[in-house]
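1. next input, structure requested:
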Amino acid sequence: TTTLRLIAGLEAPDAGSIWLDGRRVAGNGAWVAPDARRVGMVFQDGALFPHLTVAQNIAFPLNTRNGRGRVEDLLALVGMPGYGERFPHQLSGGQQQRVALARALAPQPSVVLLDEPFSRLDAALRASLREEVRAIVKQTGATTVFVTHDQEEALSIADRVVVMFDGEVAQTGTPQEVYTRPATRAIATFVGEANLLRGEANGLMAECALGRMILATPAHGPVDIMVRPEAIELRAVRDGAARIERIRYFGHDQAIQLCLRDGSQVDVRSLPRPDLTTGQQVDLFVRGVVVAYPR
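-> All right, here's what the predicted structure looks like:
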């Protein structure tokens, strides 16, 4: 949130510079007011004016004669034609956020900032609305900075993901890069579920309780090997390398907790398998390459 407020001009940086469209807007003696930055912002709660209609909310940042036509175009863009005369209290949470997005897009900004706009919505609505918002901002061509604590949301909606810890950028990359090759242990466990297993590495090979594995990048000596739960396949056998401790069923998949022979715990994600039961012995197989972190 602080990062978004700095970009929008609602906060001033203590040091450094902020550039938008090749222009310095803050830092080194420069300061461009928020209303002159061509930045639109959608807040967590939408922040609509309760005493204004939907059309008046959207038109608020406009000062042109073509404002009415622009409002109608934006209502159509966000899938709400005909809602212009309603008031915010007459809308659902998802509709309010669509109106907030339309208002942010009204002055045709070069950058749109979204501060956890779906956090107060239920899971089903959040999933559908984020796809709609992605399509809408793609259509406008505006660069969008989207802040969220929902890792799945970040991976599904973004072209590039930036992971921040304590106000600093820890890693940046495509969703695939951040998920499959997290730069640190902290990122590995923050972005999705992860098993960290002690092992020994020698170049592109490593050995741990799950056997020999191929590493994404070379490493040597004692390491922690990161294996995603969905990368592990199970095979039921009489005298396996692990025992099933617990199975949690979620409908679309299931989470399986295993205990290895050395006592360490491993989590597995798989499609529902009625052939697996608690207490059963299984062997484990890891698909693809894994990431190792020096210990």
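
2. from now on I want contacts and neighbour counts done on CA atoms only, so please keep to that.
-> Noted.

3. what packs against the longest helix seen in the chain?
-> Assignment by DSSP state H gives helix 123-140 as the longest helix of the chain. Counting contacts by 3 or more CA pairs under 8 Å, 6 or more residues apart in numbering; DSSP states H and E, helix 123-140 packs against helix 151-157.

4. next one: stretch 253-271 to chain centre, how far?
-> Here stretch 253-271 is found 25 Å from its chain centre; the criterion is CA atoms, centre = their mean, to the nearest Å.

5. buried residues in it, which are they?
-> Across stretch 253-271, burial judged by 16 or more other CA atoms under 10 Å covers 254-260, 265-270.

6. what about that stretch, how long is it end to end?
-> Start-to-end span of stretch 253-271 (CA to CA, to the nearest Å) is 4 Å.

7. hmm, who's touching it?
-> Applying CA atoms under 8 Å, 6 or more residues apart in numbering, the contact partners of stretch 253-271 are 194-195, 209, 228-233, 241-249, 252, 272.

8. now the residues you listed: which count as buried?
-> By 16+ other CA under 10 Å, those give 194-195, 228-230, 232, 241-245, 247, 272 as buried.

9. thinking again about what came up before, dump the buried residues of stretch 253-271 into TSV; add distance to Thr180 and secondary structure as well.
-> Shown next, in TSV, are the buried residues of stretch 253-271 (distance: CA to CA, whole Å; DSSP: H, G, I helix; E, B strand; the rest coil):
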residue	distance to Thr180	secondary structure
Gln254	21	strand
Ala255	19	strand
Ile256	21	strand
Gln257	21	strand
Leu258	22	strand
Cys259	24	strand
Leu260	24	strand
Gln265	21	strand
Val266	18	strand
Asp267	17	strand
Val268	16	strand
Arg269	16	strand
Ser270	17	strand
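
10. here is a second sequence; please produce its structure as well for comparison:
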Amino acid sequence: ARALAPAPDLLLLDEPFANLDASLRSTVRAELLDILKLAGATVIMVTHDREEALGSADHLMVMSSGRMIQSGRPREVYERPVTLEVAELLGDGNVLPCTVRDERADSILGSFAAPGVEDGACRMFVRSEHLRQCSSGEITVRVTAASFFGHDALASLELTDGACLSMRQFEETLPEPGDEIRISINGPVAFFPPA
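-> Presented below is the predicted three-dimensional model:
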């Protein structure tokens, strides 16, 4: 392809890094993106890898069943998803029922501002990394499992009503299964209509 179009204005890439092993994938992706930026080429890249999409894009478009659901800058789409499907496609999170009244959402995790959200039942979405372990946290949970991944850790939590949450943390201390800990929410919360 490069012999036919040595300096393309537009390049279409379909899962270009899918068959590379994980350590090579990030290196090749970074090098290719640097080359393409220097060349000033516009690139449309299709990927099912959310980290690849978020880390590579200047502008992100999320599609499902052949239709565009949301587009924008990666951070904007990640932090303000317009549907629960977009929220879940782009990262781990927790979905809990809540009730909205007068732009306040009440859930087992507490009460939250819900500007523009209609009164009634809805679903609240909190990203796993927005749950934080802290001694002053208002929510008490029991740790049911914990996995260490090197760069972060994922803990499975159980609320007093039996509901389960996942908490991704980047601190050095990792709670142990069986521990009772206190958590708080440190990040945006999104609201979606009931299923």
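
11. mind checking the TM-score on these two?
-> Here the TM-score for the pair of chains, by TM-score structural alignment, normalised by the length of the second structure, is 0.91; 192 aligned residues with a CA RMSD of 1.9 Å.

12. closest to Gln108 of the first structure among the buried residues of stretch 253-271 of the first structure?
-> Using CA to CA, Arg269 is the member of these that lies nearest Gln108 of the first structure, at 43.6 Å.

13. any idea how far that closest one is from Thr143 of the first structure?
-> On the measure of CA to CA, Arg269 of the first structure and Thr143 of the first structure end up 35 Å apart.

14. could you do Gln151 of the first structure as well?
-> Where Thr143 of the first structure is concerned, Gln151 of the first structure sits at a distance of 20 Å (CA to CA).

15. returning to what we had before: out of the contacts of stretch 253-271 of the first structure, which are inside strands?
-> Secondary structure defined by DSSP state E assigns 195, 232-233, 242-249 of those to strands.

16. center of the second structure, which residue is that?
-> By CA atoms, centre = their mean, the second structure has its centre lying nearest to Gly91, at 2.6 Å.

17. OK, contacts around the counterpart of Gly279 of the first structure in the second structure?
-> The alignment partner of Gly279 of the first structure in the second structure, by TM-score structural alignment, is Gly178. Contacts were defined as CA under 8 Å, 6+ apart; by that measure Gly178 of the second structure touches 142-144.

18. for Thr140 of the second structure, same thing?
-> Contacts of Thr140 of the second structure by CA under 8 Å, 6+ apart are 159-160, 180-183.

19. can we see that at 10 Å?
-> 109, 133, 157-160, 180-184 (CA atoms under 10 Å, 6 or more residues apart in numbering).

20. now the residue mapped onto Ala113 of the second structure from the first structure: which helix or strand?
-> Matched to the first structure by TM-score structural alignment, Ala113 of the second structure sits across from Ile214. Here Ile214 of the first structure, judged by DSSP states H and E, is contained in strand 211-227.

21. just checking, what packs against that strand?
-> helix 175-180, helix 185-190, strand 195-208, strand 265-270, strand 281-286, strand 291-294 (3 or more CA pairs under 10 Å, 6 or more residues apart in numbering; DSSP states H and E).

22. now these in a markdown table, with distance to Leu114 of the first structure?
-> Below are those laid out as a markdown table (distance: least, CA to CA, whole Å):
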| stretch | distance to Leu114 of the first structure |
| --- | --- |
| helix 175-180 | 18 |
| helix 185-190 | 21 |
| strand 195-208 | 32 |
| strand 265-270 | 32 |
| strand 281-286 | 38 |
| strand 291-294 | 32 |
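
23. where do the strands sit along the stretch 1-150 of the first structure?
-> 18-20, 23-27, 30-31, 39-42, 111-115, 143-147 (DSSP state E, counting those that start in this stretch).

24. deepest of the ones you listed, which one?
-> Mean neighbours per residue, mean count of other CA atoms under 10 Å, is largest over the strands of the stretch 1-150 of the first structure for strand 39-42, with a mean of 24.

25. what does that strand rub up against?
-> Against strand 39-42 of the first structure from outside (CA under 10 Å, 6+ apart): 4-5, 7-9, 20, 34, 48, 61, 97-117, 142-146.

26. how far is it from where the chain is centred?
-> That offset, for strand 39-42 of the first structure, works out to 19 Å (CA atoms, centre = their mean).

27. count the neighbours of Pro222 of the first structure for me.
-> When neighbours are defined as other CA atoms under 10 Å, Pro222 of the first structure has 17 of them.

28. actually Ile7 of the first structure, not the one I typed
-> 24.

29. who touches the counterpart of Gln70 of the second structure in the first structure in this structure?
-> Under the alignment (TM-score structural alignment), Gln70 of the second structure pairs with Gln171 in the first structure. Counting by CA under 10 Å, 6+ apart, Gln171 of the first structure touches 161-165, 177-178, 182-184, 187.

30. ok, now Val145 of the first structure?
-> 3-4, 7, 41, 111-115, 158, 160-162.

31. which residue lines up with it in the second structure?
-> Alignment note (TM-score structural alignment): Val145 of the first structure maps to Ile44 of the second structure.

32. tell me how far whatever residue of the second structure lines up with Arg228 of the first structure lies from Met45 of the second structure.
-> Aligned against the second structure by TM-score structural alignment, Arg228 of the first structure finds its counterpart in Arg127. Using CA to CA, Arg127 of the second structure is found at 26 Å from Met45 of the second structure.

33. cool, and Arg182 of the second structure?
-> From Arg182 of the second structure to Met45 of the second structure the distance is 42 Å (CA to CA).
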